[in-house]
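# Okay, predicted coordinates and the sequence, questions at the end:
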Amino acid sequence: MEQQITIIFSYHRVETLPILEKIMRQSDVIILEEAPNLLFEKMLKGEISIEDYLIEEMFDFPNFSFRFFRILQSLFKEGKKILQIEPYMERLLYIHNMFLEGRTPKDVELNPELKEVYAIEKKASKALIDFYEISINSNFQEVVEAVKVFAKADAERFRFRDILRAEAVLKSLPDKGRVFIEAGAIHQYFKKYLCEKLKNLNISTVFTLEEIVKNITGKRWIFPPGDLLTIRYIYGVKENEELENILSARALIYIMIIEKEEMIPTKENKAPHILDEIKAVQLVNRLDFQDCDKLYRQIRFTNRKKALSIVKKFVSEKCS
């Protein structure tokens, strides 16, 4: 069989698991977007429990992770080759461990590979801290500018991360067979870089919940405003201040109304997260810059439920 590569754009939500499992079962090699872990193979073999592995790693989405690793254990028993490839995060974890051991930034900077990651992380962390400080007392335009500065730093991080991972994946690809590659939806540059390197090869892409998204929006995927802004910077699209301002403004509202806790699918709602995201995106897309300015001051110190209620009421009154 010739080499067939499928890049799966997904996110760590329980609702994605049926589609992920279906595609992984059709694959010979599964490449996960994870830094290598020495305990991973032991977990796959059942030598340590999934619960112990989760505790060791402290995953952000435990309900998804437990179910996902249970599927991986089954696939491993079937003889699937499962790889963890995420060199940027691998280097970042190594840096964290160095600091835990009492090493200093100077020690990190002696290693060229670690130095590059450390510099990018330092820049992004500073931009994020600056944003938090600016968001407390500054006017809305200044907050928006801080969002753009962070998005540019984040874009630099994503671009470098995607290049590193693509290069590592290229070295691990089998000569033939079906390959499943996991990637977060924002990692579009990873796909671009990989496709450029693997000319004339059979590469396809899938968004795990694209059927649901397409039925509602007519598009394969719907990116939140903050992701759209970051992707513009990743690709170095020509500057458009008005567009970047409105994306930043909407991102500030979006992040306060989106559900961040894990939701478990039910018979009535099989995809709670993606439906919530679509509604949130559609809601903020009805706001102009001045709307976001007004709403931001009203909701920035409220909880998600109250913020969502205020935004819905505002949009309803605006459109009535």
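That came in fine, so what should we check first?

# C-alpha only now, for contacts and for neighbours.
Will do.

# for residue 9, helix, strand, or coil?
strand (DSSP: H, G, I helix; E, B strand; the rest coil).

# swap in residue 6?
Secondary structure state of residue 6, per three-state DSSP, is strand.

# ok, which stretches of the stretch 151-300 of the chain are helices?
Here the stretch 151-300 of the chain has its helices, by DSSP state H, counting those that start in this stretch, at 188-197, 210-217, 225-235, 241-257, 272-284, 289-299.

# Please give me every residue in contact with the spatially most central residue of the chain.
With distances taken as C-alpha atoms, centre = their mean, the residue of the chain nearest its centroid is residue 184 (4.5 Å). Going by C-alpha atoms under 8 Å, 6 or more residues apart in numbering, residue 184 touches 9, 10, 11.

# got another, please set it beside the one above:
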Amino acid sequence: MGRLTVGLTPHRLEFLPASLRFMKDHHLIILEEPPHPHFEEMLSGQRDIEDFVLESEAGFPEYARELYRALRKLHAGGKRILQVEPYLERWVRIQEALAAGARPEELRKDPELSRVYEIEHETFGRLLDFYGAMKAPFEELVTRIKAFARADARRLAFRDELRAEAILRLLRALPPETDVYVEAGYIHLKLVHLLARGRPPGVKIRVRNLVLCAAGSPGLNGLWPSPGDGLTAYYLFGGRHRRVPEDLLAARSLIYIRLIEKEELRPSPADPFPHLRNELFWRAFVRALSYSACRELDARIRLLSTRKARQVACSLYPELCRKAARTVPAWLRGNRP
């Protein structure tokens, strides 16, 4: 009777050790990546990892480098490793077709690519609408970020449908004693539901949130996920599971994204979870903001750098910053957010 483990991860270096512990305990590892023609060469050492990271245009290159170094060892030890992400695989094909001169109407007629093309077209359009409103009133920004989150929720739902179908096909073809680890971003909760509903008889499924596995759960209640991911999840699940109104979620997400660290941070013994520490601090901060406070703060920080925006936020709301610092678990405190 095989195990099916879904590891929900933010794809940050600080959570990679927890992810690798689970990977080592399974026969088959399924990565959340579209298949790349040189993946097997990279795993076997025939292709340089740095070259592969550049070729694959990894979204988190530092994370990818460390992951691939570890996967090489697992591969050499007999682990089977697959890239399974059908939605992104189709999106790569669409980009290649457009680069080769294909017209949009051709892609819209392709039964395999048409829906992905339409979803990406809509989602990217909503994102451009949002960026085009940087000088608009705050209420307009709220409206546009909600429109993007709705489109993003539709994209996530279809991604999870396609990936679940592909993984379930794999499971049905495997020997029943095979233990399978599935890597997934932590917002892909629909994937978990679909895998649990469709898994072959006898396959046990367990879900591991790698944030909680790596860092422990005390102090995280109410601070996970971020306001933006919470807004997307609000639409993903029909708005039935949140007590916070969607306009307030949207307003807080606009402030939060301007305050958190954008670059990949490398953990150290003195600061083992730099992203988690930074994100929990600012989640605690924005959770205390009303809609009107978000509007007031937005007017001050909208066009500022992250560093300047943080300085302004803490000068305007010093008590909220002090409370946010106390909210972060003691074992995560140390360097300033």
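All right, it came through fine. Nothing here was measured: the structure is a model prediction, and the numbers come from that model.

# Of the contacts of residue 184 of structure 1, which is the nearest to residue 199 of structure 1?
residue 9 (20.5 Å; C-alpha to C-alpha).

# which residues does that closest one contact?
Residue 9 of structure 1 touches 182, 183, 184, 185, 187, 205, 206, 207, 208, counting by C-alpha under 8 Å, 6+ apart.

# Show the buried residues in those residues.
Neighbour-count burial (16 or more other C-alpha atoms under 10 Å) applied to these gives 182, 183, 185, 187, 206, 207, 208.

# what's the most distant pair in those residues?
Within these, 187 and 208 form the most distant pair, 14.1 Å apart (C-alpha to C-alpha).

# picking that back up, using TSV, please lay out the contacts of residue 9 of structure 1 together with distance to residue 241 of structure 1.
Shown next, in TSV, are the contacts of residue 9 of structure 1 (distance: C-alpha to C-alpha, whole Å):
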residue	distance to residue 241 of structure 1
182	33
183	30
184	27
185	25
187	24
205	31
206	32
207	30
208	33
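
# all strands for the stretch 101-250 of structure 1, in order.
Applying DSSP state E, counting those that start in this stretch to the stretch 101-250 of structure 1 gives strands spanning 177-184, 202-207.

# returning to what we had before: how close does the residue nearest to the centre of structure 1 get to residue 126 of structure 1?
Applying C-alpha to C-alpha, to the nearest Å, the value for residue 184 of structure 1 to residue 126 of structure 1 is 24 Å.

# Apart from its neighbours in sequence, what residue is nearest residue 118 of structure 2?
Nearest residue to residue 118 of structure 2, sequence neighbours excluded (C-alpha to C-alpha, 6 or more residues apart in numbering): residue 108, at 7.5 Å.

# Please work out which residues of structure 1 line up with the host helix or strand of residue 94 of structure 2.
Using DSSP states H and E, residue 94 of structure 2 sits within helix 86-99. Mapped onto structure 1 using TM-score structural alignment, helix 86-99 of structure 2 spans residues 87-100.

# Redo the strands of the stretch 101-250 of structure 1 as a markdown table? Include distance to residue 51 of structure 1.
Output for the strands of the stretch 101-250 of structure 1, formatted as a markdown table (distance: least, C-alpha to C-alpha, whole Å):
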| stretch | distance to residue 51 of structure 1 |
| --- | --- |
| strand 177-184 | 22 |
| strand 202-207 | 28 |
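
# out of the contacts of residue 184 of structure 1, which ones does structure 2 keep as well?
Contacts from these that recur in structure 2, judged by both residues aligned by TM-score structural alignment, their matches' C-alpha atoms under 8 Å, are 9, 10, 11.

# List just the nearest of those to residue 251 of structure 1.
Once C-alpha to C-alpha is applied, the member of these that ends up nearest residue 251 of structure 1 is residue 11, at 18.8 Å.

# The closest one contacts residue 185, correct?
Yes. Residue 11 of structure 1 lies in contact with residue 185 (C-alpha atoms under 8 Å); the separation is 7.1 Å.

# roughly how far apart are residue 95 of structure 1 and residue 89 of structure 1?
10 Å.

# Which one's more surrounded, those two?
residue 95 (21 against 17; other C-alpha atoms under 10 Å).

# Do I have it right that the more buried one meets residue 114?
Yes. At 7.1 Å, residue 95 of structure 1 and residue 114 qualify as touching, with contact defined as C-alpha under 8 Å.

# what sits in contact with each of these two?
Listed as contacting both residue 95 of structure 1 and residue 114 by C-alpha under 8 Å, 6+ apart are residue 108.

# Which positions within stretch 38-52 of structure 1 qualify as buried?
For stretch 38-52 of structure 1, a neighbour-count test (16+ other C-alpha under 10 Å) marks 40, 41, 43, 44, 50 as buried.

# To clarify, my last question referred to stretch 236-256 of structure 2.
Those would be 236, 246, 247, 248, 249, 250, 251, 252, 253, 254, 255, 256, for stretch 236-256 of structure 2 by 16+ other C-alpha under 10 Å.

# tell me the two of those residues that are most distant?
The widest separation within the buried residues of stretch 236-256 of structure 2, taken as C-alpha to C-alpha, falls between 236 and 255 and amounts to 21.7 Å.

# residues near the alignment partner in structure 1 of residue 261 of structure 2, how many?
Per TM-score structural alignment, the equivalent position to residue 261 of structure 2 in structure 1 is residue 259. By the criterion of other C-alpha under 10 Å, residue 259 of structure 1 has 17 neighbours.

# Show the contacting residues for residue 259 of structure 1.
Neighbour list for residue 259 of structure 1: 273, 276, 277, 304 [criterion: C-alpha under 8 Å, 6+ apart].

# Please say which position in structure 2 the third one maps to.
Aligned against structure 2 by TM-score structural alignment, residue 277 of structure 1 finds its counterpart in residue 279.

# Give the buried residues for stretch 164-173 of structure 2.
Buried-residue list, stretch 164-173 of structure 2, by 16+ other C-alpha under 10 Å: 164, 165, 167, 168, 171.

# residue in structure 1 matching the second one?
Aligned against structure 1 by TM-score structural alignment, residue 165 of structure 2 finds its counterpart in residue 167.

# number of nearby residues for the nearest residue to that match once chain neighbours are set aside?
Spatially, and ignoring its direct neighbours in sequence, residue 167 of structure 1 is nearest to residue 194 (7.9 Å; C-alpha to C-alpha, 6+ apart). Look at residue 194 of structure 1: counted by other C-alpha under 10 Å, it has 19 neighbours.

# Next, find the distance separating residue 194 of structure 1 from residue 124 of structure 1.
25 Å.
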